[in-house]
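Undergrad: any chance you can model this:
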Amino acid sequence: MDDGAIWTGDAERLAARVRAYNPKSDADLIRRAYVYGAQMHEGQYRHSGEPYITHPVAVAMVLAEQQLDDATIVTALLHDTIEDTRSTYGEISNTFGHEIADLVDGVTKLTKLQLSSTETKQAENFRKLFMAMSRDMRVILVKLADRLHNMRTIKSMRPDKQEQKARETMDIYAPLAGRMGMQWMREELEDLAFGVLNPEGRQSIIRRFVTLQRETGDVVDKITADIRIELDRAGIAGEVQGRAKKPFSIWRKMEEKKIGFSRLSDIYGFRVIVDTEEACYRVLGAIHQRWRAVPGRFKDYISQPKSNGYRSIHTTVSGRDGKRVEVQIRTRAMHEVAETGVAAHWSYRDGQRVENPFAVDPKGWISDLTEQFDAAADHDEFLEAVKLEMYTDQVFCFTPKGEVVKLPKGATPLDFAYAIHTRIGDRAVGAKVDAIRVPLWHRLRNGQSVEILTAEGQSPQASWLDLAVTGRAKSAIRKTLREADRDRFIRLGTELLRVAFDQIDKRVTQKVLTTAARALGLSSPDDLLAQLGSAEIETRRVIEALYPGLSVDNRDEIDAAAAIVGLDPEAAFRRARCCQPLPGERIVGITYRGEGVLVHAIDCETLIDYENEPERWIDLAWHAGNHPPVHDTTFDLTIANDAGVLGRICTLIGAQKANISDLNFLERRQDFFRVKIDVEVKSVEHMHAVRMALDAEPDVATIERVRDPGRLL
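TA: As a prediction, this is how the structure comes out:
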């Protein structure tokens, strides 16, 4: 193929875009990469029918918009060559150098990861993903740009592939982009995935926006003008930007707050960009002087920056016509980091790497992110830690000396203690928050000062695992518990396994233990026995791994009236209808005078109402063992309106040894029914088994476990 024929408009526009921010860019290198990629992908086409080379060029253009270096741009042009063509690592290395070859190879390895697979495999894939990021974070930048362009053009894929990619994007790539500080990319990825997973929901938000604009006019322009007037009055030079929030962001707020669109107030976002940090606080004063601030909606990320380098002031005020308006205030340097996040480290301007004082060192950032995962003893621990750290917002608390400790939202003093030092966490007996004594399960809030109270001789308790939120704290607690009680747990695990095997007429031998340990991904039989003794693994899992189909459900059942650990023998308790906690879930009790204890799941939103009444909280846990199927849980199903469907669903539930206690029709349509079914199950694992069986039924379109805070007992 003639090189001149390949050097077409797309490639020229890309080179020009790179030269615009980096005049010293090696245009010949970009040209050669384009020519090479076009030759390798010759004869290949995308699902849309376009030549495949249009995709790498589009990915490179996304990265050029972030003003990234030549090596990253060239990697984007070549990112699919090793995987999809006859190209090799050696050939790319010889032609473009080791740095680019390593980057292309890293992207290839990431592409091969099936991140939407089973939990255990997903944990291992997360490990590989973080390892690739730790070697060179530009690999994940290319992969994110690749996913963004694929999502922008996803309509040309098969419907099942669209849903798979959209789910993977929503669960993994969008949160990762957000954690890296690339908020614009996170919002676009989420909204594109939302359009695939719930197109009707997205369209309904857009229709309501159109209606609102028709009724009230262009609110964004009006409020932007209002803010500019206040800046002029204060003599502050700055740029004001305004926009309506993305449909998915609005949908998420509606779902979280359980309110309709008409009651949602802060659907507009505004940004003020100024030259100096001092001007940021002057803008804040001008805005608060003009409009009333909404309590609890102020965050100062300038004095307390996020770990990815993000700095900005956030405030929400009651603006024009009483509408809530979120305003972000930052300098231009802060804005560059807010737009590109960790990628700002590689940004160029006028041929030079930008020395942005707010851009974080990516090596330090990824090291800090992965440090706490290294101690994870198994796949589940690691995956739990990763998801906790990636999918939660942060709160900032202070030590008595004024040092800032960053924790995920919902963290407790235990998490704070282990964030300071493992030794302090192990010896914690209580805490003082803003000089007031609180229990270890108290939820911390932004700006609080925390003092950990310790005692010699104190050691971690198993119940602490239910109180801790961070992966660091949970790993440290598990490690200490394992080390302190390992011998005792091995003896207990041996006895538990012997009893379980007796029930199925099997014998526990060394070979059986070795095989079971290997099947469950453990390094030795002693590790297996220790985890059995510490209740980290149930004997049922061992039997299922060795003898699929055998059951130990005939073992003695726990009395439902005495299913809770941590209550006085005569204390009455009830399960809260707002969250329907099941055996196996983390729980806490709230005392009611004369009425006993109401048991909630630890993540129940209702618990927020009792945060200022720590004396009413009781640390509880479910008894380990075989619970009877008397714990009701509610499913919301959409099923086909066809003969025999409802009967098959009832049969499926019965086959899982669960009981239907109530059934109501919520909607009746020509082609489908929506049904609410109350099912009595043994545990959260039993509930998942029932749900999985129903989800696998072809005539079940959707299934959701209902946990409605409005349905209290």
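
Undergrad: alpha carbons only for contacts and neighbour counts from here, please
TA: Noted.

Undergrad: packing partners of the helix ranked longest in the chain?
TA: If you go by DSSP state H, the chain has its longest helix at helix 471-503. Counting contacts by 3 or more Cα pairs under 8 Å, 6 or more residues apart in numbering; DSSP states H and E, helix 471-503 is packed against helix 379-390, helix 413-420, helix 422-426, helix 464-467, helix 525-533, helix 539-546.

Undergrad: out of the ones you listed, nearest to residue 457?
TA: helix 422-426 (9.5 Å; Cα to Cα).

Undergrad: flag every buried residue along that closest one.
TA: Of all the residues in helix 422-426, those buried under the rule 16 or more other Cα atoms under 10 Å are 422, 424-426.

Undergrad: next one: it to chain centre, how far?
TA: Mean C-alpha position of helix 422-426 versus that of the full chain (Cα atoms, centre = their mean, to the nearest Å) differs by 27 Å.

Undergrad: could you count how many residues lie near residue 473?
TA: 26 (other Cα atoms under 10 Å).

Undergrad: ditto for residue 461
TA: 12.

Undergrad: let me see the contact set for it.
TA: 477, 481 (Cα atoms under 8 Å, 6 or more residues apart in numbering).

Undergrad: quick check: it vs residue 486, distance?
TA: With distances taken as Cα to Cα, to the nearest Å, residue 461 is found 14 Å from residue 486.

Undergrad: repeat that for residue 438.
TA: Counting by Cα to Cα, the gap from residue 438 to residue 486 is 32 Å.

Undergrad: same check on residue 290?
TA: Distance, residue 290 to residue 486, using Cα to Cα: 63 Å.

Undergrad: quick one: which of the two has more around it?
TA: Higher neighbour count among residue 290 and residue 486: residue 486, with 19 against 14, using other Cα under 10 Å.

Undergrad: secondary structure element for residue 16?
TA: When elements are assigned from DSSP states H and E, residue 16 belongs to helix 9-21.

Undergrad: does anything pack onto that helix? Which helices or strands?
TA: Using 3+ Cα pairs under 8 Å, 6+ apart, helix 9-21 sits against helix 27-40, helix 54-65.

Undergrad: which residues touch that helix?
TA: Contacts to helix 9-21, defined as Cα under 8 Å, 6+ apart, come from residues 25, 27, 30-31, 34, 57, 60-61, 64-65, 67, 348-351.

Undergrad: hey, which of the helices and strands packed on helix 9-21 is tucked in deepest?
TA: Most buried of the helices and strands packed on helix 9-21, by mean neighbour count (mean count of other Cα atoms under 10 Å): helix 54-65, with a mean of 22.

Undergrad: to check against the first, give me the structure of this:
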Amino acid sequence: MQTIDALDATLRTYLEADQTRQVRRAYYFAEQAHYGQTRRSGEPYVTHPLAVANILAGMHMDHQSLMAAMLHDVIEDTGINKAAIGRQFGDAVAELVDGVSKLTQMEFESLEEKQAENFQKMALAMARDIRVILVKLADRLHNMRTLGVLPAEKARRIARETLDIYAPIAMRLGMNAVRMEFEDLGFSALYPMRARRIEAAMRKARGNRKELVEKIRHQIESTLNQEGHKAEVIGREKHLYSIYQKMRSKNKSFSEIMDIYAFRIIVDSVDTCYRVLGCMHNLYKPVPGEFTDYIAIPKANGYQSLHTVTKGMHGVPIEIQIRTREMEDMANNGIAAHWLYKSDAGSAGGSHARAREWVQGLLEMQQRAGNSLEFIEHVKIDLFPDEIYVFTPKGRILELPRSATAVDFAYAVHTDLGNRCVACRINRRLAPLSEPLQSGQTIEVLTAAGARPNPSWFNYTVTAKARTNIRHFLKNQTREDSVALGRRLLDKALGDAERALDELAENTLEDYLGHNGYAGIDDLLEDIARGKRLPAVVAQQLLGGSEDTALKRREEGDAPLAIRGTEGFMVSYARCCRPLPGDPIAGYLSSERGVVVHREACRNLAEMREKPERLIPLRWDENVEGDFPAELRIEVENQRGTIAIIATRINSMGVNIEKISTEDKDYQFTYVDLELQVNNRIHLARIMRRLRGIATVRRVMRVTNQPRAGNQRNAS
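TA: Below you'll find the predicted structure:
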């Protein structure tokens, strides 16, 4: 069992005497606060915070972090509050403790929501002080080490959460040693039998490999000594979880994974790293395409090293990592090395800056996310282990997850650039926004003043920042569209009574809003557009009438609302009948979807007439704008090249084909189904006339997709 005296001895090696005394005082405070409490193992509870402090001491963390480690469960598990800790140990320590503490006073609908809310609280605290996450990681690490005393179900849940969230965070912060221990402990808890079998196989393989490992290491050391380089050569073993992941992802056997021998070479300077690389490529034949320079281009978490793969004796693959001592400490401790090298403004400080930048990104995500569950999903997306490196036109390097597209790149540069992007150039070549990027490419984003995010971008964006900002923009845009449509609907309803919204007395409107629980007029208008309140009823209530009067007025007939085609997300066009400008139309006020436009003859609309209060008379505006979806079914003779002729003729008219498919009618004829974007009914008729002029075309029909008994498609 660890003791405060043993910790004290460790702290004296790098902290001042007064700081060590403060840590000891925090320990005694925690011991008294947790008096009578025990761990599930039966040990006094204070052994847990003491162990957490020991983990942080191993990273040479500052005295305030160690004090917070001692006190991190005091707020959550005892009657002592944040203010009391602040009075005893200062506000900085109190903020750290509060940041790590869970939300215990709130009721949550589910365990997932509780976890998400707690993580969101911690992320906000991290934005104020990055040390919060370091204390939390140390706390989670000790909990994982003592997982064996918990019930199996709870242990698996904690292990899963650790692998999903905390191990990737440790990797994102460059804390490789913590990340590997998280993964091995989590793997053993989730899949104990698999872990035991791989561990036994590793022990056996280690004995078989020992002689060859020593032989390779001796060759490397001898070569470096001959060239006058002082270096430490370490045989590097893969850990359990990485072996398991490679076996699964690459579908390889254990023996195939273990056929690779890995070594780490630690030297005194960056210059020596490159010289040693030359020695290794001279000693063993390098494998083309397997060299990566993370010194010139560090990973986002500050990791630096040279990676190469060579072929040794008898064709044995040898992975070699070459780095300096500082880089080795950075690889193991990551951001915690900022405190280890706090007197040095070099690489460790750069890692700290990168970590702060990442946490600020988390804060931005949190502000734009709809709720805590959505936020934690974005965080999971953001914790990608694989990355690519691409360049801006000015030569700036950006790191993105593998499979990222130009939209992800645009949002990584700036939110406004992402919101306005319309196309991109990859290495000066025009390319679709959906094309996955590759390392080393130069990306140029093309923008337009009136452009805005497209919902289809969700199909090919992978970064949390891009997805959060797209969702945030569309959500706000939907609200603006809703408010505008709600105002038009209410104005039309008031206009039937020869009144207007702007003419209503201010106190009348305020009384109505207050009585119905609305903070402002925009909230009411949004509810009207979303179908939660009927415009005719609201209008009648504002004018002092009853709901029955409003519905009676509706039945007597209203002036139709003009559809312009620019209403945005809250006016949609029914897929069942595909209405086009020129078709007689009517609308249905749907809950959440707003106004859904149907053709007047649509069978689905006839069924909706059972709710006349939701039907809205509509007409097309004289200056209707935009393109509208239409569907055609063409019966053609089975001749080679017919579909190409159809596509060419449609393209020659400047019409976009959204979708094309075929269905055999019989051995002689085939149906070709097309989805097009057209301006209006006349435009569609012109296209149909041109298609009928093709020799192999027998019939061209407009499809309305209206359900009928025995026939799912109706053509007119």
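
Undergrad: related to what we said a few turns ago, from the contacts of helix 9-21 of the first structure, pick the one nearest residue 255 of the first structure.
TA: Looking across the contacts of helix 9-21 of the first structure and measuring by Cα to Cα, the closest to residue 255 of the first structure is residue 65, at 33.3 Å.

Undergrad: which residue lines up with the closest one in the second structure?
TA: The equivalent of residue 65 of the first structure in the second structure is residue 58 (alignment by TM-score structural alignment).

Undergrad: go on, residue 449 of the first structure?
TA: By TM-score structural alignment, residue 449 of the first structure lines up with residue 442.

Undergrad: got the buried residues for the host helix or strand of residue 661 of the first structure?
TA: Using DSSP H and E, residue 661 of the first structure sits within strand 659-668. Buried residues in strand 659-668 of the first structure, defined by neighbour count with 16+ other Cα under 10 Å: 659-660.

Undergrad: against the second structure, where does it fall?
TA: So strand 659-668 of the first structure is aligned with nothing, judged by TM-score structural alignment.

Undergrad: stretch 36-49 of the first structure now?
TA: Residue span in the second structure matched to stretch 36-49 of the first structure, by TM-score structural alignment: 29-42.

Undergrad: center of the first structure - which residue?
TA: residue 391 (2.6 Å; Cα atoms, centre = their mean).

Undergrad: aligned counterpart of that residue in the second structure, please.
TA: Residue 391 of the first structure maps onto residue 384 in the second structure, by TM-score structural alignment.

Undergrad: its match reaches residue 401, doesn't it?
TA: Yes. Using Cα atoms under 8 Å, residue 384 of the second structure is in contact with residue 401, at 6.0 Å.

Undergrad: for residue 43 of the first structure, give me its contacts.
TA: residue 51.

Undergrad: can I take it that it is in a helix?
TA: No. Residue 43 of the first structure is assigned coil when assessed by DSSP: H, G, I helix; E, B strand; the rest coil, not a helix.

Undergrad: ok, residue 41 of the second structure - how many residues close by?
TA: Considering only other Cα under 10 Å, residue 41 of the second structure is surrounded by 12 other residues.

Undergrad: next, it: secondary structure please.
TA: coil.

Undergrad: check contacts around it.
TA: residue 149.

Undergrad: of the helices and strands packed on helix 471-503 of the first structure, which approaches residue 640 of the first structure most closely?
TA: Ranking those by their distance to residue 640 of the first structure (criterion: Cα to Cα) puts helix 539-546 first, at 33.4 Å.

Undergrad: so what's the gap between the next helix or strand after that closest one and the chain middle?
TA: Next in sequence after helix 539-546 of the first structure, counting helices and strands by DSSP H and E, comes strand 564-565. The chain centre lies 31 Å from the centre of strand 564-565 of the first structure; the measure is Cα atoms, centre = their mean.

Undergrad: and the helix or strand where residue 651 of the first structure lies, what other elements does it pack with?
TA: Residue 651 of the first structure is part of helix 645-655 when elements are defined by DSSP H and E. Applying 3+ Cα pairs under 8 Å, 6+ apart, one finds that helix 645-655 of the first structure contacts strand 659-668, helix 684-695.

Undergrad: tally of neighbours for residue 648 of the second structure?
TA: Other residues lying near residue 648 of the second structure total 11 when counted by other Cα under 10 Å.

Undergrad: same thing with residue 337 of the second structure?
TA: Counted with other Cα under 10 Å, residue 337 of the second structure comes out at 25.

Undergrad: list the contacts for the equivalent of it over in the first structure?
TA: Aligned counterpart of residue 337 of the second structure in the first structure: residue 344 (TM-score structural alignment). Contact analysis of residue 344 of the first structure by Cα under 8 Å, 6+ apart lists 66, 336-337, 354, 356, 359.

Undergrad: buried subset of these as a PyMOL selection?
TA: Of those, the buried ones can be selected in PyMOL as follows, counting by 16+ other Cα under 10 Å:
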select buried, resi 66+336+337+359
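
Undergrad: distance to residue 253 of the first structure and secondary structure added to the contacts of residue 344 of the first structure, as a markdown table?
TA: Converted to a markdown table, these look like this (distance: Cα to Cα, whole Å; DSSP: H, G, I helix; E, B strand; the rest coil):
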| residue | distance to residue 253 of the first structure | secondary structure |
| --- | --- | --- |
| 66 | 29 | coil |
| 336 | 27 | helix |
| 337 | 26 | helix |
| 354 | 36 | coil |
| 356 | 34 | coil |
| 359 | 30 | coil |
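
Undergrad: ok, the contacts of residue 344 of the first structure in the second structure: which stay?
TA: Checked against the second structure using both residues aligned by TM-score structural alignment, their matches' Cα atoms under 8 Å, the contacts of residue 344 of the first structure keep these contacts: 66, 336-337.

Undergrad: ok, of those, which one's closest to residue 369 of the first structure?
TA: residue 337 (18.3 Å).

Undergrad: surely the closest one and residue 310 touch.
TA: Yes. Using Cα under 8 Å, residue 337 of the first structure is in contact with residue 310, at 6.3 Å.
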